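Enquirer: Okay, predicted coordinates and the sequence, questions at the end:
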Amino acid sequence: MLEKVCKLARYTGSVIMKFYNSQKSINISYKSDKTPITNVDREANNIIKEGLIQINPNFPIISEEESHNFDIYRFWKDYWLIDPLDGTKEFLKKNGEFTVNISLIKNGIPVLGVIYAPFSNILYSSFNNNAWKEIKPGVKEKISVSYSEKNTPLLITSRSHPDKELNNYLKKIKNYKLKKMGSSLKFCLIAEGTAQIYPRFGKTHIWDTAAGQAIVTAAGGTVKTWTGDDLNYSLSSCSSFINSGFCALSI
């Protein structure tokens, strides 16, 4: 199943790149939270939903790009969780830092994660406590977090979501390197050992984090809230799709 999901993510990414490289204008509107959504987001959403139904029709699907009814969803223990185009702002800025995110949640835990970066043509995936990086289809290497006390840790933060709490957090850390990046690529850098700390204080949703968390934890890292708890993907015990602040670590 993982291989099929990876192929679906790559195909979706190829469609996104056709829009990205096109001279045609992108249709942009805004959600209630003032974040942008485009015709590309919707096209990617339709492709992934159709593909996942063919892969396994037994799992329902929750997508960032659709409305959500908790009265129905709260009874789902196993479901697909997708962000068809994570980093729409970065897509519109044309800086290449956007991804296709697909995850499978079972009993409140992300057990499968796929993140594809169409611009760089790199795919990250995880299942059954193993994580991989694919430079091209069929050629993948196992990845794991890494850190040496001899080296200065690389701290990676959001490019589009600065906040005061993050600035206060950075003041408390004496020795670090800093890199800003968009989308779920931040999780991927933690998982492959390039970066060591990804702190997040601002608002995120479960579709922003599920695939990344699956990959980081499979690679040996952790993703915890600031109180040391796991992020909650169990719909029966939460009232919204909004996450608590968290920190992804390789150390």
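Expert: In hand now; what should we look at? Numbering: from 1, shown residues only.

Enquirer: only C-alpha atoms for contact and neighbour calcs from this point on.
Expert: Will do.

Enquirer: mind listing the strands for the stretch 101-250 of the chain?
Expert: 109-117, 122-127, 130-136, 139-142, 154-158, 177-181, 197-200, 222-225, 246-249 (DSSP state E, counting those that start in this stretch).

Enquirer: got those strands as TSV, with distance to Thr35 and mean neighbour count columns?
Expert: Putting these into TSV (distance: least, C-alpha to C-alpha, whole Å; neighbours: other C-alpha atoms under 10 Å) gives the following:
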stretch	distance to Thr35	mean neighbour count
strand 109-117	21	26
strand 122-127	25	25
strand 130-136	30	19
strand 139-142	34	13
strand 154-158	15	21
strand 177-181	17	14
strand 197-200	18	23
strand 222-225	24	20
strand 246-249	21	22
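
Enquirer: so which of those strands gets nearest Ile61?
Expert: Nearest of the strands of the stretch 101-250 of the chain to Ile61, taken as C-alpha to C-alpha: strand 109-117 at 13.6 Å.

Enquirer: What is the closest one packed up against?
Expert: Applying 3 or more C-alpha pairs under 8 Å, 6 or more residues apart in numbering; DSSP states H and E, we find strand 109-117 packed against helix 2-20, strand 99-106, strand 122-127, helix 206-218.

Enquirer: Now do the second one: which elements does it pack against?
Expert: When contacts are defined as 3+ C-alpha pairs under 8 Å, 6+ apart, strand 99-106 sits against helix 2-20, strand 78-86, strand 109-117, helix 206-218.

Enquirer: Repeat that for the third one.
Expert: Secondary-structure packing of strand 122-127 (3+ C-alpha pairs under 8 Å, 6+ apart): helix 2-20, strand 109-117, strand 130-136, helix 206-218.

Enquirer: I'd like to know which of those lies nearest to Ile62.
Expert: The closest of the helices and strands packed on strand 122-127 to Ile62 is helix 206-218. By C-alpha to C-alpha, the value is 8.3 Å.

Enquirer: coming back round to it: could you say which of the helices and strands packed on strand 99-106 is packed most deeply?
Expert: Most buried of those, by mean neighbour count (mean count of other C-alpha atoms under 10 Å): helix 206-218, with a mean of 28.

Enquirer: and here's the other structure:
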Amino acid sequence: MHYSSILPDVIKVADEASEKVLHIYQSDFKVDFKSDHSPITAADTASHEIIVRGLRNISRDIPILSEEGKDIPWEERKHWRRFWLVDPIDGTKDFTQRTGEFTVNIAMIEDGEPVMGVVIAPALKEAFWGVVGEGAHLRDRTGKVRGIRVAEPKAVKRVVASKNHLNEETKAFIDKLGDHELVQAGSSLKFCRIAEGHADIYPRLGPTCEWDTGAAQAVLTAAGGKVQTLEGKPLKYGKEDVLNPFFIASGDWYIHR
């Protein structure tokens, strides 16, 4: 399948969802909580509905797995060779706290790997997209589009991690890197900051789900980076359990050790 041919349509769908999300973000919205106590707003639901409708218009025969969609049993999902993976809003806490660091995410998964991804940060007016093997792009807040690629790391590594919520495992990992500086970024923008060359490595030693990472991983991989588990294996998708193992996202320089 030639993903570059449908990428413009996917970007349009993500843009439409982002416009709706931004409209709600700028309003006096209400915050509810799901059974796992994670926050959800009308923006999550509206974004999900827009994206699902848009993706079905692009291709009706490709199934969709969305964080805000209905649970789809493994007996059905295990037969999917290719599927859309959607996070209508990644970083809902950033959304509710109005930091601007939240994103709309659409990925295409094929044979367990993200092969195309679109990540839009509505409040920051930034958009990232990429097709693995064909490159990645950034549309900045002025609307200008340019190609992006991971940077060659310098002696002082730029680490994407929260200054306020570093667990002990993450601190230990960062300390092993030697000289470093912390780069702040929320949601899936952590991957994108590496993809555009503004950071070097993102250690995630805490829980995430497949929809949290799929689109941004595709962008990073398309930009020359990689994502691997702590055992040095690729981060895989379409598993029975949608939880990800801990992982390291980086430019291609990092080798598990």
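Expert: That came through fine. Just so we're clear, the structure is a prediction, and the values are computed from it rather than from any experiment.

Enquirer: what TM-score comes out when they're superposed?
Expert: TM-score of the superposed chains, computed with TM-score structural alignment, normalised by the length of the first structure, equals 0.92; 245 aligned residues with a C-alpha RMSD of 1.7 Å.

Enquirer: Just send the helices and strands packed on strand 99-106 of the first structure back as TSV, with distance to Gly228 of the first structure too.
Expert: Listed next are those as TSV, based on distance: least, C-alpha to C-alpha, whole Å:
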stretch	distance to Gly228 of the first structure
helix 2-20	30
strand 78-86	23
strand 109-117	16
helix 206-218	15
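
Enquirer: now for those, which one comes closest to Lys142 of the first structure?
Expert: helix 206-218 (10.3 Å).

Enquirer: Quick check: closest non-adjacent residue to Phe246 of the second structure.
Expert: Leu205 (4.9 Å; C-alpha to C-alpha, 6 or more residues apart in numbering).

Enquirer: So what does the one you found match up with in the first structure?
Expert: Aligning on TM-score structural alignment places Leu205 of the second structure opposite Phe201 in the first structure.

Enquirer: Can you get me a residue count around that match?
Expert: 19 (other C-alpha atoms under 10 Å).

Enquirer: Tell me if I'm right that it and Asn168 touch.
Expert: No: Phe201 of the first structure lies out of contact with Asn168 (C-alpha atoms under 8 Å); the separation is 10.7 Å.

Enquirer: Tell me who's in contact with Met1 of the first structure.
Expert: If you count contacts by C-alpha atoms under 8 Å, 6 or more residues apart in numbering, Met1 of the first structure has them with Ile55.

Enquirer: okay, which residue is most central for the second structure?
Expert: Ala216 (3.4 Å; C-alpha atoms, centre = their mean).

Enquirer: what's the counterpart of Gly91 of the second structure in the first structure?
Expert: Aligned by TM-score structural alignment, Gly91 of the second structure pairs with Gly87 of the first structure.

Enquirer: residues touching its match, list them.
Expert: Neighbours of Gly87 of the first structure in contact, by C-alpha under 8 Å, 6+ apart: 97-99, 182-184.

Enquirer: Please pick the buried ones from these.
Expert: Applying 16 or more other C-alpha atoms under 10 Å to the contacts of Gly87 of the first structure, the neighbour count classes 97-99, 182-184 as buried.

Enquirer: Out of those residues, the closest to Leu231 of the first structure would be?
Expert: Among those, and counting by C-alpha to C-alpha, the member closest to Leu231 of the first structure is Ser184, at 15.6 Å.

Enquirer: quick one, what contacts the match of Leu205 of the second structure?
Expert: Here Phe201 of the first structure is in contact with 163, 165-166, 244-246 (C-alpha under 8 Å, 6+ apart).

Enquirer: Where does stretch 46-57 of the first structure end up in the second structure?
Expert: Taking TM-score structural alignment as the measure, the second structure aligns residues 49-60 with stretch 46-57 of the first structure.

Enquirer: in the matching stretch, what's buried?
Expert: 49-52, 54-55.

Enquirer: sorry, back to before: any chance of the buried ones among the contacts of Gly87 of the first structure in CSV, plus distance to Ile206 of the first structure?
Expert: As requested, those are arranged in CSV below (distance: C-alpha to C-alpha, whole Å):
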residue, distance to Ile206 of the first structure
Glu97, 19
Phe98, 17
Thr99, 15
Gly182, 16
Ser183, 13
Ser184, 12
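
Enquirer: Among the residues you listed, which one sits closest to Ile82 of the first structure?
Expert: Thr99 (11.0 Å).

Enquirer: what do we get in the second structure for that closest one?
Expert: By TM-score structural alignment, Thr99 of the first structure lines up with Thr103.

Enquirer: I'd assumed Val119 was in contact with that match.
Expert: Yes: contact criterion C-alpha under 8 Å: Thr103 of the second structure and Val119 qualify, at 6.3 Å.

Enquirer: any common contacting residues for these two?
Expert: In contact with both Thr103 of the second structure and Val119: Ser188, using C-alpha under 8 Å, 6+ apart.

Enquirer: Determine which residue in the first structure is aligned with Tyr25 of the second structure, please.
Expert: Taking TM-score structural alignment, the alignment pairs Tyr25 of the second structure with Tyr20 from the first structure.

Enquirer: measure its match to Leu8 of the first structure for me?
Expert: Taking C-alpha to C-alpha, to the nearest Å as the measure, Tyr20 of the first structure falls 18 Å from Leu8 of the first structure.

Enquirer: For Thr204 of the first structure, grab the count of nearby residues.
Expert: Thr204 of the first structure has 15 neighbours, counted by other C-alpha under 10 Å.

Enquirer: Can you name the residues that contact it?
Expert: So Thr204 of the first structure contacts 242-245 (C-alpha under 8 Å, 6+ apart).

Enquirer: Let's have those in CSV, adding distance to Val15 of the first structure.
Expert: Listed next are the contacts of Thr204 of the first structure as CSV, based on distance: C-alpha to C-alpha, whole Å:
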residue, distance to Val15 of the first structure
Ile242, 29
Asn243, 29
Ser244, 33
Gly245, 32
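
Enquirer: Identify, from the residues you listed, the entry nearest to Ser146 of the first structure.
Expert: Nearest member of the contacts of Thr204 of the first structure to Ser146 of the first structure, counting by C-alpha to C-alpha, is Gly245, at 23.2 Å.
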